[in-house]
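Q: Structure for this input, please:
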Amino acid sequence: MFEMYDLTGFQRDLLYVVAGLDEPHGLAIKDELEEYYEKEIHHGRLYPNLDTLVDKGLVEKGQKDRRTNIYAITRRGEREIEARREWESQYT
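A: Model prediction:
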């Protein structure tokens, strides 16, 4: 069974960004993370990690048009975020 702790910190941040935006495309996600990290996020890092989230069933990938994919959090992804927040709240 998958648990949130199986994700890298970067993948967890990706999941939170996808959850917080309305069907974002890759560049919108990239822009949000670059603002947070204050450095460039390369496509070779972004898209394989998004694909990992899709493969784990946390994010859905769809097509806006022929060239643009959009992403959305799944119910499972929402549950994992909620479980993580509950766990974190024990220590803050």
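
Q: Please count neighbours and contacts with C-alpha atoms only from this point.
A: Fine.

Q: So the closest residue to residue 22 other than its chain neighbours: helix, strand or coil?
A: For residue 22, ignoring the flanking residues on the chain, the nearest one in space by C-alpha to C-alpha, 6 or more residues apart in numbering is residue 72 at 7.3 Å. Following DSSP: H, G, I helix; E, B strand; the rest coil, we place residue 72 in the strand state.

Q: Now show me the structure for the sequence below, then we'll compare the two:
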Amino acid sequence: MDDLTGFQRDLLYVIAGADQPSGQTVKAEIESYYRSDINHGRLYPNLDTLVNKGLVDKGQHDRRTNYYEISDDGRRSIDERQQWEQQYV
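A: The predicted model follows:
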């Protein structure tokens, strides 16, 4: 997880806390946290990065809507991050 941006890490946490969210669901959650609009050009390339790194799995709800789901590696990365944070918080 040390090679992720803060934005990518936040996306990973949102996905981990939801049940197969769509990109739009992730977008709404992250916009709520950031209190600003997140455009598609920022959101989807960062989601693709998480998929390409094996931290998130991507599937299809239907022909138009994809979903995202935390992978085992993604869950492990979050657990390791939280253990590391506990040393300092």
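
Q: What's the TM-score once they're superposed?
A: Put the two chains on top of each other and the TM-score (TM-score structural alignment, normalised by the length of structure 2) is 0.99; 89 aligned residues with a C-alpha RMSD of 0.3 Å.

Q: how close does the residue nearest to residue 22 of structure 1 sit to residue 5 of structure 1?
A: 20 Å (C-alpha to C-alpha, to the nearest Å).

Q: Between those two, point out the one with more neighbours.
A: residue 72 (22 against 10; other C-alpha atoms under 10 Å).

Q: residues touching that one, list them.
A: Neighbour list for residue 72 of structure 1: 18-19, 22-24, 59-61 [criterion: C-alpha atoms under 8 Å, 6 or more residues apart in numbering].

Q: Determine which residue in structure 2 is aligned with it, please.
A: In structure 2, the residue matched to residue 72 of structure 1 (TM-score structural alignment) is residue 69.

Q: now do residue 12 of structure 1
A: Per TM-score structural alignment, residue 12 of structure 1 is aligned with residue 9.

Q: shouldn't its match be in contact with residue 1?
A: Yes - counting by C-alpha atoms under 8 Å, residue 9 of structure 2 touches residue 1, with 7.4 Å between them.

Q: Okay, helices next: where are they in structure 1?
A: 9-20, 26-37, 43-55, 75-89 (DSSP state H).

Q: Residues in contact with the last one: which ones?
A: Counting contacts by C-alpha under 8 Å, 6+ apart, the residues outside helix 75-89 of structure 1 that touch it are 3-4, 15-16, 19, 57-59.

Q: returning to what we had before: can you tell me which of the helices of structure 1 is most buried?
A: helix 9-20 (a mean of 18; mean count of other C-alpha atoms under 10 Å).
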